[in-house]
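S.K.: here is a sequence together with a model predicted from it:
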Amino acid sequence: MTPTPTRSPQVFGRGSWPEARRIADVLRKETIGGVLLLAGAVAALVWANSPWADSYESVRSFTFGPEALHLNLSVGTWAADGLLAIFFFVAGLELKREFVAGDLRDPRRAAVPIAAAVGGVIVPAVLYLVINLAAGEGDGKGWAIPTATDIAFALAVLAVIGRCLPHTMRTFLLTLAVVDDLLAIAIIAVFYTASLSLLPLLGALLPLAAFTVLVQRRVRSWWLLLPLAFAAWTLMHASGVHATVAGVLLGFAVPVLRSRKAGGPQAGPGLAEHFEHRFRPISAGIAVPIFAFMSAGVAVGGLGGLGSALTDPVAVGIVVGLVAGKPIGITAATWLVTRFTRAKMDTGFAWIDVFGMAVLAGIGFTVSLLIGELAFGIGSERDDHVKVAVLAGSLTAALLATVILRLRNRTYRRIHDAETADANRDNIPDVYQQDVPVHPAGSLSETRNSPQP
């Protein structure tokens, strides 16, 4: 018997058809969320620069919650610590789904977006530190601000400018941003924990363990799971570790595959997919837009105030990190993977496509604003400069990506039309079935497109 040759992994290679359908569903929800996020940010900017700016600050600083649990927090803190925990819970589900049952369960496929995400974190951080150290800002505590990619914002831009771009490019951007989020939350936990209380931290393990046992047994009862999740979040918040870490850990606890005892094949969809369908609309449609509304409001103060903010070394480092650091880091890491491993660029793609997606990944918003608040304090002058810089850098990255990807969109329009027309009666494009054994009558006995004897 002749051994089957091993294929080299492809950068931007086409994945399986079920994974392509799942990614398309995710992208639709994230795109809508990106539009709502943008609307929330614009509304906050308008309100913060209107004659009623004081009322915006009053709303953001209004405190409520049980004092006994140390949860008498401001509205802005509830948005950053509470609502974003939902966002990171969904990110945890998505990341686990990709590496357990998605196309990235193959380490060779996973290496490319992981390397790209790492490069997109390291280079912006280095550029930020170089700029701030050269300017005499010795602490450099905002180094992590330009390292994050806002997936909802980026996908919303991509949906507008790149309707004919291949789905694999969107999948790459989505996976890169999910890994980016994981790196960001690890950075928050390690580098932005001012003080650590071990007793609450150890206490958080108890409801987390109980939650894990229940979901592993496929329990879906909200009246059991939500109190445990809230208890884990509360204790994590009290420990000094940012409370959104609890969201990621809870997401990792949820099983991805369906057990045989629960019915269905072992490789079928599990509880993670159920939770993702339930919570992704809440995350994309409510949690992130409200956080944007509570965090993006900054009084620009006219051209003079804008100029003053953007000349701050912190702001310069953020803008350079987002606009230059992200594209350089992602593109260089991707090139290194193709240069020193067996990974190859998929047929039909060009390096300008990689660079265009890398520029688009420079849109940093949600997590960047969160890290800025943790680094410099909510409402501080530097925090306002961070907001201006994040908005300016993200807008610049979006405009540059629009120019590049619109040109590429024209190139791919013909390919898009061909793939749309090349569909079977089962609504699965032929391009996903080239290697699938299919009998002319429908049975799996003869390989499609195989040479006939």
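M.R.: Received it, and whenever you're ready, just let me know what you need. Predicted, not measured: the structure shown is a model, and the values here were computed from it.
S.K.: make it CA atoms for all contacts and neighbour counts henceforth
M.R.: OK.
S.K.: show me where the stretch 301-450 of the chain has its strands.
M.R.: Per DSSP state E, counting those that start in this stretch, the stretch 301-450 of the chain carries strands over the ranges 344-345.
S.K.: need the helices for it, in chain order.
M.R.: For the stretch 301-450 of the chain, helices defined by DSSP state H, counting those that start in this stretch occupy the ranges 302-310, 313-320, 326-340, 351-360, 366-376, 381-421.
S.K.: out of these, flag the one nearest Ser283.
M.R.: Among these, helix 366-376 comes nearest to Ser283, with 12.0 Å by CA to CA.
S.K.: contacts for that closest one?
M.R.: Helix 366-376 is contacted by residues 80, 141-142, 144-150, 181, 184, 188, 192, 288, 291-292, 295-296, 382-383, 386-387, 390 when judged by CA atoms under 8 Å, 6 or more residues apart in numbering.
S.K.: out of these, which sit inside strands?
M.R.: Among these, DSSP state E puts none in strands.
S.K.: put this next to the previous one:
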Amino acid sequence: MTPPDRPAVPFRAFARLRRIERRHVAEVLRTETVGGALLIVFALLGLLWANSPWRASYDTVKNTVVGPHLWHLDLTLADWAADFLLAFFFLVAGIELKHELQAGELSNPRAAVLPVVSALCGMVVPIGVYLAVSAGHANAGSGWAVPTATDIAFALAVLAVVGQNLPSALRAFLLTLAVVDDLGAIIIIAVAYTASIDAAALAIAALLLVAFYVLQRKRITSLWLNVPLGLAIWIAVHASGVHATVAGVAIGLMLHGRHHGDGYAEADEGRDHEPQSPAENVQWVLQPFSAGFCVPVFAIMSAGVYIGGKTLGSLVSNQIPLAIAAGLFVGKAVGVFGGAYLTARFTRAELSDELRWRDIAAVSTLTGVGFTVSLLISELAFTDTPELLNLAKGGVLLGSLVSALVAVVLLRRRDRFYDQLCIAEAEEDGEPALGRE
């Protein structure tokens, strides 16, 4: 006699509960505040581990080699975090850039002028500040690009936490600026920090990218084709000598981003029940993995700055960490705000009606939080000088910390201003003064 199906019901219910739990965790990890919080927590863990009695184990884990020698894949765990895991972070950034180009602020040239120019000035001015402060140091030239980057995840997380009453246009300004900033950082990494090129591997990477592009244009979204092809692109780019994170951005930009009524999978539960583009679907799946695993692992591997002995004193006496910290805190704020103000002053570009210049000043300070990409560039710039690498990372942490603290104070003041403004407007209209949602 065939046993009844009832005993399987509890298992199916348990499996469904597990799916719901996983979906809830993924949804939480897509929240900007959670991603930023994880970044901070794991960076602190790396810092504490590197300065604990178990410091030797930290170095052992970082320097453990994993992978085959074939195609130069015998990498340390720290290199796997920087080269492979961050490729997912930049893939998501590439998708965000594509969205901005197609439907966001960058799709409207007039609206894009201010944040784009601000982003460019926010990269050029920190370089000038860095070179001025580090002038005369024998190894100064290697790290000129370290203070050029803004950590998009952390910056948006801070804005979400402390700026609940701020205009939505301010977040759009910061997001557009940070996406352009990420693109600039990738170009710098690809051009300035590529020591030698393997022409054959680079040619193979180019051919594979063309094949991936064709699949996207033909709307062939099979995971059995696209995932192995994407992995092959990463391997070829890595073997070519170009930093492997470039592969992530290239794939993100090539993913099909337009909406179509047919042929695409329906949205997951919790999203709008409308067909999504392949790019949005990939971003939806990878964002929790990037925010919940890739970036935290990179943070714990990269933020372990030893501050014992003479290192702590060197952070405020050595030109390299001071130049990086000054570039992030002073250079980014002056560059971003100055670029926006001068563009509005001498061109037809205008600041959004929702914003005031004090808002731009506050968010300009927030762009000095470099962290993820700045730590990555530090490792590329000072890879042959471990002592300077440690100091450079200390400079990144110092500049990012000061920028974040000052930005929080300024943004809180602007948040209270808008809250009081909404209360005053509500009282004038005779409505309950509940503040701004």
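M.R.: That came through, no problem. These numbers come from a predicted model, not from an experiment.
S.K.: can I get the helices of the stretch 301-450 of structure 1 in TSV with mean neighbour count and distance to Ile86 of structure 1?
M.R.: Shown next, in TSV, are the helices of the stretch 301-450 of structure 1 (neighbours: other CA atoms under 10 Å; distance: least, CA to CA, whole Å):
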stretch	mean neighbour count	distance to Ile86 of structure 1
helix 302-310	14	32
helix 313-320	27	26
helix 326-340	21	26
helix 351-360	22	24
helix 366-376	23	13
helix 381-421	19	22
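S.K.: compare these and give me the one nearest Glu273 of structure 1.
M.R.: It's helix 366-376; of the helices of the stretch 301-450 of structure 1, that one is closest to Glu273 of structure 1 (CA to CA) at 23.8 Å.
S.K.: which bit of structure 2 covers that closest one?
M.R.: Mapped onto structure 2 using TM-score structural alignment, helix 366-376 of structure 1 spans residues 372-382.
S.K.: coming back round to it: Ala204 of structure 1: which of the helices of the stretch 301-450 of structure 1 is closest?
M.R.: So among the helices of the stretch 301-450 of structure 1, helix 366-376 is nearest, using CA to CA, at 21.6 Å.
S.K.: mean offset of the closest one relative to structure 2 (after superposition)
M.R.: Once fitted to structure 2, helix 366-376 of structure 1 is off its aligned match by 0.4 Å on average (mean CA distance after the TM-score superposition for structure 1).
S.K.: what angle sits between that helix and helix 313-320?
M.R.: If you take axes from the mean of the first three to the mean of the last three CA atoms, to 10 degrees, helix 366-376 of structure 1 sits at 160 degrees to helix 313-320.
S.K.: how far is helix 366-376 of structure 1 from where the chain is centred?
M.R.: 15 Å (CA atoms, centre = their mean, to the nearest Å).
S.K.: and for stretch 297-308 of structure 2?
M.R.: For stretch 297-308 of structure 2, the distance to the chain centre is 17 Å (CA atoms, centre = their mean).
S.K.: buried residues in that stretch, which are they?
M.R.: Residues of stretch 297-308 of structure 2 classed as buried by neighbour count (16 or more other CA atoms under 10 Å): 297-307.
S.K.: include distance to Arg163 of structure 1 when you put the helices of the stretch 301-450 of structure 1 into CSV, please.
M.R.: Listed next are these as CSV, based on distance: least, CA to CA, whole Å:
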stretch, distance to Arg163 of structure 1
helix 302-310, 33
helix 313-320, 27
helix 326-340, 21
helix 351-360, 14
helix 366-376, 24
helix 381-421, 7
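S.K.: ok so, going back, could the buried residues of stretch 297-308 of structure 2 go into a markdown table alongside distance to Phe371 of structure 2?
M.R.: Listed next are the buried residues of stretch 297-308 of structure 2 as a markdown table, based on distance: CA to CA, whole Å:
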| residue | distance to Phe371 of structure 2 |
| --- | --- |
| Val297 | 13 |
| Phe298 | 11 |
| Ala299 | 9 |
| Ile300 | 12 |
| Met301 | 13 |
| Ser302 | 10 |
| Ala303 | 9 |
| Gly304 | 13 |
| Val305 | 13 |
| Tyr306 | 17 |
| Ile307 | 17 |
